[in-house]
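A.B. asks: what shape does this take:
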Amino acid sequence: MVSKDTTENATETVAEIEGPRVGVRHLQSFLLFLGFSVGFMQRTNLSVAIVAMMDRNSTNPDFPEYNWSEQSKSLLLSSFFWGYVIMQIPSGQLAQRFGGKVMLLFSIGVSGFFAIFTPLSAQMGDWQFICALRFLQGFCQAAVYPSVQIILARWAPPAERGVLATICYSGSQFGTIIILSISGTLATSMFGWPSIFYVSGGCSIIWALVWLLWGADSPRQSKLISSEERNYIESTLGAISKSENSAISAKLPTPWLSIITSVPFWALFTSQCAYSWGYWTLITQIPSYIKNVFDKDIKSNALLSALPYAANLVLGLCFCALAQVLLSAKLLRTNASRKIFNTIGIWIPMAATIALGFVDANSADLAVILLTVAVGANSATFLGGFVNHIDLSLNFPGTLMSITNLGATLMSIITPLVVGVIVTDTTNPNQWRLIFYIMALWYFIGNLLFITLGSTKLQPWNEPAKRDTDHERIKSSGSRYPGA
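C.D. replies: Alright, predicted model coming up:
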């Protein structure tokens, strides 16, 4: 078992090991970026397509329109997350057992097929069939985040984790921007609203084929990597963990008790929940606030609707470049880097959220700017809490991500319910101000715990305890005594 002191020294030592500046590890990150893009195109496609599907004034008679109630519409839009939530913990275990490549291939590829069949399911079984299909898509995509964490743990040298992770996770914003930008054109084309599902599903299947050819669980399993880059990655990871080989870590028993009693993990968990609470409130509720309080409908404006996502993508890449400069200049240690970027990604939105509550009713543009800044600054957490799972454990990052993602997903479900209880009059700024205070409190507590109790040290439970190893050896030999 690796001690904490040894781990801390090793983490700083590996920063001195140099490898090729650009290599297959960056190709893997770019492929994961595209994977997130097509995955989020599938998540978002129904929310934009449903407008055309329910448009009674459509001039295109070739495609059916549906007269769904608001309750049915809500069930349709939430059905994806039913399957997504229940599979979070199992998906982490499956990704650890079978590897990130296979699970990611399954998640995006099968979900893409379901997306293509969405128009047909609407014709065959109305909204009930679509709900079932969306449930299955969420069921499949639950493995995306845990799988990516496992792949990054094998491919990302410790000093480059934040940068490579940011490249990957930025794909979620890129995919959302793309589907928001093209959905209107697709819906009014000769192929109608079904083309929204065909395009998003088709892109996912194409990505799955490319991933099958070029994706790899680890450098040792890649046919594209040079021996120089493979040795660089493996030497930096090997300096920290003795079990960096994915075949070995797949057989390790998950240390559940150690994980759920780990203070750094719970600091990370709280931070991720706070991020999710704030992010989903900003994305789903603030547009309603701006519309009802300031009489400015940003959802009906494609440019304004995509602006927060675009800011998140652009600022995420800017933070990525900044982190790379700081890394090259060796101005920050890993622990300081994680906590600084997490603070930027959570406390700047906190300040913007508080300011939103005091914006004058005649300053709609300022409210939109604050929303954009808040959502954009959130991307700094990609270099903070999002990559901290790998810092804590190279062998169980998928399991850690599945737990934190479960909490984060529950936050995204609870958030609109809380808004519905508090905001009974959507034109009342005082009621909205209470929502902002709750967000700010979540943001403050979540990041405060992360910067005070969080850690970037590889945790002792990452490696199997020596007594557990001896126990297995004794059990397999049939002897009661070590060495007998």
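A.B. asks: use CA for all of it now, contacts and neighbours both
C.D. replies: OK.
A.B. asks: for Lys242, give its distance to Thr166.
C.D. replies: Lys242 sits 26 Å away from Thr166, taking C-alpha to C-alpha, to the nearest Å as the criterion.
A.B. asks: so those two - more neighbours on which side?
C.D. replies: Neighbours per residue, other C-alpha atoms under 10 Å: of Lys242 and Thr166, the larger number sits with Thr166, 26 against 16.
A.B. asks: which stretches of the stretch 351-484 of the chain form helices?
C.D. replies: For the stretch 351-484 of the chain, helices defined by DSSP state H, counting those that start in this stretch occupy the ranges 364-377, 385-392, 397-422, 429-453, 466-477.
A.B. asks: so for Gly138, which of these sits nearest?
C.D. replies: With C-alpha to C-alpha as the criterion, Gly138 lies closest to helix 397-422 of those, at 11.6 Å.
A.B. asks: pull out the buried positions in that closest one.
C.D. replies: Burial within helix 397-422, assessed by neighbour count using 16 or more other C-alpha atoms under 10 Å, is assigned to 397-413, 415-416, 419.
A.B. asks: tell me the angle of it relative to helix 385-392?
C.D. replies: Orientation note: helix 397-422 sits at an angle of 150 degrees relative to helix 385-392 (axes from the mean of the first three to the mean of the last three C-alpha atoms, to 10 degrees).
A.B. asks: so which elements touch helix 397-422?
C.D. replies: Packing partners of helix 397-422 (3 or more C-alpha pairs under 8 Å, 6 or more residues apart in numbering; DSSP states H and E): helix 70-86, helix 88-98, helix 144-155, helix 263-284, helix 385-392, helix 429-453.
A.B. asks: save the ones you listed as TSV, and put in distance to Ile196 and mean neighbour count too.
C.D. replies: Formatted as TSV, the helices and strands packed on helix 397-422 follow (distance: least, C-alpha to C-alpha, whole Å; neighbours: other C-alpha atoms under 10 Å):
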stretch	distance to Ile196	mean neighbour count
helix 70-86	16	17
helix 88-98	27	22
helix 144-155	22	28
helix 263-284	21	23
helix 385-392	30	26
helix 429-453	34	20
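A.B. asks: sequence B follows; please return its structure for comparison with A:
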Amino acid sequence: MVKETFEIAEAEKKNGFVIEEKPVEKAPTFGKRHSQVLILFALVFLAYGIRVTLSVAIVAMTTPSASSNPNIPTYPDWNDKSIVLSAFFWGYIIPQIFAGWIAGQYGPKWFLVGSMTVCGGMCIVLPAMAALLGSLGVMVSRAIQGLCQGFIFPSVHCALSRWVPPEERSRLATLVYAAGPLGTVAGMLLTGVISASNLGWPTVFYLYGAGSIAWAAFSALFSANSPSSHPSISEAERYFIENSLGHTEDKPKPKTPWTAIWTSVPLWAILITHCGQNWGFWTLMTEIPTYMSKVMNFDIKANSALSALPYLVLWILSFFMSFASDALINRNILTLGHARKLFNSIGLVIPALALFFLGITPGDEPIRAVALLVVAVGFNSGVYCGFNVNHVDISPTHAGTLMGITNGISNIFGIVAPLMVQFIVTNETDATQWKIIFFLTAIIYVATSLVFNFFGSGEVQKWNDKPED
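C.D. replies: The predicted structure follows:
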């Protein structure tokens, strides 16, 4: 990692202060900003694990032979699995805009602590709710989990806008958001192994519930809303971060320019692209295990491993993408905006091509299908250096609010996509019906990528620090 140097004396001169010469102090190569990023990494890792466990667990929950323990409860008569899978998003979309705004006003720390505590509790009670209320009980539990997790990404974006200097933004933001694919890999593998074992699928939810509550306790002790509120950050690192970002917590917070935000073309480009990304991402995330089971005929252990493989590749590729993006920007090979568009195109167009070829792959060629899924999901990592971090580029001050807007609206497609699969794929063993899903997703990926390329921006918008008139 590039070692940053910051001269306090020089920074204070730039701010109009007359001071005596001071020795140069270096912001540490590994500092408090990195420890905060690692706390956020653990958060996203757990959050995505909680999201995807049900995608694999529902196969075990509805298949009596899935576990080696005959006493594990199963519900083979459930015929609303896609609706159950979409229930998470019923709650998820509700708090997004409010969450981004309130995190910007009061800091993200305690909203993240509270939301993960409740989310963990609902994980722990999910098996009991399934036993008492059937699929409806699981839907209620998942909807509440979604409501809690609706605070996460707007708050994370808010935290990144306060802690991460621009020259480290692609790397550190990608590290945080790439925890999602890694959490997906761990969640799918863990769920598959445990569901097939004597412990059975309920143990998965107990483990993730306990992990979420443990994270909340750790974060309550060691996280901070901003550099200025961290009790042990060095003065050099604090000034390095705040000077790089061009703001401090001592400045009064500008009012949110709602009219300017809602009429911002670059924001609409992010929003439309976010909608396309979420359609494809959640279609594949929630339905790959079913596709592997019903079309490719893999058992629960092989299913979970092969379903997780694309997300492991996504996680690995995300680091190559992020370092390449920062290198192109920091060496002035590409402007920030052009770099965002390049990597966003890689993250959407290459997966679209893979999905097209997956759609014409026969059901008796599982190796080819898995390879194409790996390409479709793996190269999607490009979006972490594309639209996904672009909110912070165009408005560091209101990044949490912008993420709340785009994440809230775009995750409506997290509800619609599994329902569309339920509507189109009436026979889960029919590869021809799955072809429609893959072709539709490919078209959406390409169309939304073009929107971002034409209308996206890497420039800080004029309304970033300008209050509403």
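A.B. asks: overlay them and tell me the TM-score.
C.D. replies: TM-score for the superposed pair, counting by TM-score structural alignment, normalised by the length of structure 2: 0.85. Supporting figures: 444 aligned residues with a C-alpha RMSD of 2.9 Å.
A.B. asks: thinking again about what came up before, now tabulate the helices and strands packed on helix 397-422 of structure 1 in TSV and tack on distance to Ile290 of structure 1.
C.D. replies: Shown next, in TSV, are these (distance: least, C-alpha to C-alpha, whole Å):
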stretch	distance to Ile290 of structure 1
helix 70-86	21
helix 88-98	33
helix 144-155	32
helix 263-284	11
helix 385-392	29
helix 429-453	10
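A.B. asks: closest one to Ile116 of structure 1 among those?
C.D. replies: Short answer: helix 70-86, nearest of those by C-alpha to C-alpha, at 15.2 Å.
A.B. asks: related to what we said a few turns ago, and of the helices of the stretch 351-484 of structure 1, who's closest to Leu46 of structure 1?
C.D. replies: Leu46 of structure 1 lies closest to helix 397-422 among these, at 17.4 Å (C-alpha to C-alpha).
A.B. asks: for structure 1, which helix is longest?
C.D. replies: Scanning structure 1 for the helix with the most residues, using DSSP state H, yields helix 24-53.
A.B. asks: give me the mean deviation of that one from structure 2.
C.D. replies: Taken over the aligned residues, the distance from helix 24-53 of structure 1 to structure 2 averages 2.0 Å (mean C-alpha distance after the TM-score superposition for structure 1).
A.B. asks: between that helix and helix 144-155, how many degrees?
C.D. replies: Going by the same axes, to 10 degrees, helix 24-53 of structure 1 makes 170 degrees with helix 144-155.
A.B. asks: name the helices or strands packed onto helix 24-53 of structure 1?
C.D. replies: Using 3+ C-alpha pairs under 8 Å, 6+ apart as the test, helix 24-53 of structure 1 ends up in contact with helix 70-86, helix 100-116, helix 161-187, helix 194-214.
A.B. asks: just the ones you listed: most buried one?
C.D. replies: Among the helices and strands packed on helix 24-53 of structure 1, helix 100-116 has the highest mean neighbour count (mean count of other C-alpha atoms under 10 Å), at a mean of 24.
A.B. asks: same for the next helix or strand after it, what does it pack against?
C.D. replies: Next along the chain after helix 100-116 of structure 1, taking DSSP states H and E as the criterion, comes helix 118-141. If you count contacts as 3+ C-alpha pairs under 8 Å, 6+ apart, helix 118-141 of structure 1 packs onto helix 70-86, helix 100-116, helix 194-214.
A.B. asks: number of nearby residues for the aligned partner of Pro366 of structure 2 in structure 1?
C.D. replies: Alignment note: Pro366 of structure 2 maps to Ala364 in structure 1; criterion TM-score structural alignment. For Ala364 of structure 1, the tally of surrounding residues (other C-alpha under 10 Å) stands at 17.
A.B. asks: got it, and Glu365 of structure 2?
C.D. replies: Counted with other C-alpha under 10 Å, residues neighbouring Glu365 of structure 2 total 10.
A.B. asks: gap between it and Trp78 of structure 2?
C.D. replies: Glu365 of structure 2 sits 30 Å away from Trp78 of structure 2, going by C-alpha to C-alpha.
A.B. asks: again with Trp101 of structure 2
C.D. replies: With distances taken as C-alpha to C-alpha, Trp101 of structure 2 is found 39 Å from Trp78 of structure 2.
A.B. asks: distance of the residue nearest to Ala364 of structure 1 when sequence neighbours are not counted relative to Thr281 of structure 1?
C.D. replies: Nearest non-adjacent residue to Ala364 of structure 1, counting by C-alpha to C-alpha, 6 or more residues apart in numbering: Phe294, 5.5 Å away. Counting by C-alpha to C-alpha, the gap between Phe294 of structure 1 and Thr281 of structure 1 amounts to 18 Å.
A.B. asks: for Pro253 of structure 1, same thing?
C.D. replies: 37 Å.
A.B. asks: Leu38 of structure 2 pairs with which position in structure 1?
C.D. replies: In structure 1, Leu38 of structure 2 lands on Phe30 (TM-score structural alignment).
A.B. asks: report how many residues lie close to that match.
C.D. replies: Using other C-alpha under 10 Å, Phe30 of structure 1 has 18 other residues around it.
A.B. asks: pretty sure it is in contact with Ser170, am I right?
C.D. replies: No - counting by C-alpha atoms under 8 Å, Phe30 of structure 1 sits too far from Ser170 to count as a contact (9.9 Å).
A.B. asks: list the buried residues for the strand or helix carrying Glu10 of structure 2?
C.D. replies: In the assignment (DSSP H and E), Glu10 of structure 2 maps to helix 8-14. Neighbour-count burial for helix 8-14 of structure 2 flags 8-9 (criterion: 16+ other C-alpha under 10 Å).
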